[in-house]
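Undergrad: my questions concern the predicted model and sequence given below.
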Amino acid sequence: MDGVELKIVDKFKRLLCLDKIENWKSVPYGKEIHEARVEFNKAKKFKAKFKCLLALREIEDWNIHGTTELAEARIRFKKTDKCDMFSIKFNNGLMEISPLSIGDQTKTYLRNLIAYEQYCDRDNGFNYVSNYVRFMDDLINTPKDVELLHRSGIIQNYLGDDEVISTMVNKLCDNINFSTTKSIYARTSMDVNMHCRRHRNV
């Protein structure tokens, strides 16, 4: 071996406290390390980073579960007192959402606002209505989701049919491009997902 290889072997021995083993002429294989009774343990800092990477992988699409599933994960829903339509906050298992009245003209109203944002207001970069509708679309998947939000005072149902509302909300996002990572609710979605992954909340 040349001088460089010898330095590598010596460094390896020092790192593993194996300076007394003189018969190793190269970097040892797994079998040799096992015979020398060397134990390896995962470093805590790498373990923490690994968990963090797993969490990021699971939330890479930034989507959240429907209202019913979130309620099963001990998330409570409450109508916020603010008049701001786009107010959605999540803290310590409580999601506060501004009330939304849904009637005959709601679908047309929201679609027009989304169209304006998509085609006329691109330079602004803050697609509040599109982000809001996308978030509500995640929350509402079934009539049961609508019913739970209605009982919480968040949805005021003037159509009388929970299934009609769930279908309407789900279709509002059809053929619309979203950047979920740039959503104004991206942080909220991440916090909700992290809450749901805690073992005591599953």
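TA: Everything's here; your move. Here the structure is a predicted model, which is why all the values come from computation and not from measurement.
Undergrad: can we go C-alpha only for contacts and neighbour counts from here?
TA: Noted.
Undergrad: between the two ends of stretch 173-188, how far is it?
TA: For stretch 173-188, the first-to-last residue distance is 19 Å (C-alpha to C-alpha, to the nearest Å).
Undergrad: list the buried residues of it.
TA: Burial within stretch 173-188, assessed by neighbour count using 16 or more other C-alpha atoms under 10 Å, is assigned to 173, 180, 183, 184, 185, 186, 188.
Undergrad: same check on stretch 67-86?
TA: By neighbour count with 16+ other C-alpha under 10 Å, stretch 67-86 contains the buried residues 67, 68, 70, 71, 73, 75, 76, 77, 78, 79, 80, 86.
Undergrad: could you dump the buried residues of stretch 173-188 to JSON lines with secondary structure?
TA: Listed next are the buried residues of stretch 173-188 as JSON lines, based on DSSP: H, G, I helix; E, B strand; the rest coil:
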{"residue": "173", "secondary structure": "coil"}
{"residue": "180", "secondary structure": "helix"}
{"residue": "183", "secondary structure": "coil"}
{"residue": "184", "secondary structure": "coil"}
{"residue": "185", "secondary structure": "coil"}
{"residue": "186", "secondary structure": "helix"}
{"residue": "188", "secondary structure": "helix"}
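Undergrad: alright, now check it against this:
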Amino acid sequence: MMLCVMELKDASVKFEAIEDDYDDELNLSMFNIQFEHGYFKIPKFNVDDKTETFFRNLISYKQHSLEDDKHKYFSDYTFFMDLLISTKEDVNKLCHDEVPNNWLGDDKEVALMFNILGKGMFISEQFYYAEQCSKVKAHCKRWSNRGVASLKRDYFSNIWVTVATISVAFLLLLSMTHTVIALVTIIIPPLSRH
């Protein structure tokens, strides 16, 4: 359905942590994940020793609830996080962007937790994050997004590589200009000779 964090990064997707702003009485839900203009905006959350048990209990309750809920938010959330997080590198990138507060300390444990929570889960046809997944797919299909990310990763990831690339481009341009001027002076005789 969707690429993981590191694959999304290769398509120039950025991640931004959002927090509740209690001064403005804005109560953001942990489920309020949005994708806009190449940015995934994900509410901050804590991962500690109790997180897996907390999610398991809520998922179990919601999956077996007799209520006719159209959306199983906790199930959809953990399934969505499992899509985003495949490896410890995905967790590391999200932690770098301050999305999760990893109190477990080990990125691999967090990845494993979400991978286990997402397995064998029943997801309804009204997947809560379907719209966000569609937006991400459309973003990733644009060649320009992958191209720009590839250039940044391959040529502009290191300041010295960037300086060398710009220097080579400048010298190439200077050499081409010199060649064109030399050819013009050879092909077109000076006007003063006539």
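TA: Perfect, I can see it now. Worth saying up front: this structure is predicted, and the values here are computed from it rather than measured.
Undergrad: how alike are these chains, TM-score-wise?
TA: The TM-score (TM-score structural alignment, normalised by the length of structure 2) is 0.69; 139 aligned residues with a C-alpha RMSD of 1.1 Å.
Undergrad: which one of the buried residues of stretch 67-86 of structure 1 is nearest residue 95 of structure 1?
TA: Residue 95 of structure 1 lies nearest to residue 77 out of the buried residues of stretch 67-86 of structure 1, by C-alpha to C-alpha, at 4.9 Å.
Undergrad: I'd say the closest one and residue 150 touch.
TA: No - using C-alpha atoms under 8 Å, residue 77 of structure 1 and residue 150 do not qualify as a contacting pair, with a distance of 10.2 Å.
Undergrad: coming back round to it: of the buried residues of stretch 67-86 of structure 1, which is the nearest to residue 35 of structure 1?
TA: Of these, the one sitting nearest to residue 35 of structure 1 (C-alpha to C-alpha) turns out to be residue 73, at 48.6 Å.
Undergrad: list the contacts for the closest one?
TA: Neighbouring residues of residue 73 of structure 1 by C-alpha atoms under 8 Å, 6 or more residues apart in numbering: 196, 201, 202.
Undergrad: and for the closest residue to it other than its chain neighbours, the neighbour number?
TA: Nearest non-adjacent residue to residue 73 of structure 1, counting by C-alpha to C-alpha, 6 or more residues apart in numbering: residue 201, 5.0 Å away. A count of nearby residues for residue 201 of structure 1, using other C-alpha atoms under 10 Å, gives 14.
Undergrad: distance of whichever residue in structure 2 pairs up with residue 201 of structure 1 relative to residue 187 of structure 2?
TA: Here residue 201 of structure 1 is matched to residue 145 in structure 2, going by TM-score structural alignment. From residue 145 of structure 2 across to residue 187 of structure 2, the span is 44 Å (C-alpha to C-alpha).
Undergrad: residue 114 of structure 1 and residue 50 of structure 1, how far apart?
TA: Note on residue 114 of structure 1: its distance to residue 50 of structure 1, by C-alpha to C-alpha, is 39 Å.
Undergrad: got it, and residue 200 of structure 1?
TA: 21 Å.
Undergrad: and if you look at residue 201 of structure 1?
TA: Distance, residue 201 of structure 1 to residue 50 of structure 1, by C-alpha to C-alpha: 22 Å.
Undergrad: residues near residue 155 of structure 2, how many?
TA: For residue 155 of structure 2, the neighbour count with other C-alpha under 10 Å is 17.
Undergrad: need the max-distance pair from the buried residues of stretch 67-86 of structure 1.
TA: Longest span within the buried residues of stretch 67-86 of structure 1, C-alpha to C-alpha: 73 and 86, 23.8 Å.
Undergrad: packing partners of the lengthiest helix in structure 2?
TA: Taking DSSP state H as the criterion, structure 2 has its longest helix at helix 159-187. Contact partners of helix 159-187 of structure 2 among helices and strands, from 3 or more C-alpha pairs under 8 Å, 6 or more residues apart in numbering; DSSP states H and E: helix 143-155.
Undergrad: which strands and helices sit next to the helix it packs on?
TA: Using 3+ C-alpha pairs under 8 Å, 6+ apart, helix 143-155 of structure 2 sits against helix 159-187.
Undergrad: which stretch of structure 1 lines up against the helix it packs on?
TA: Going by TM-score structural alignment: helix 159-187 of structure 2 matches no residues.
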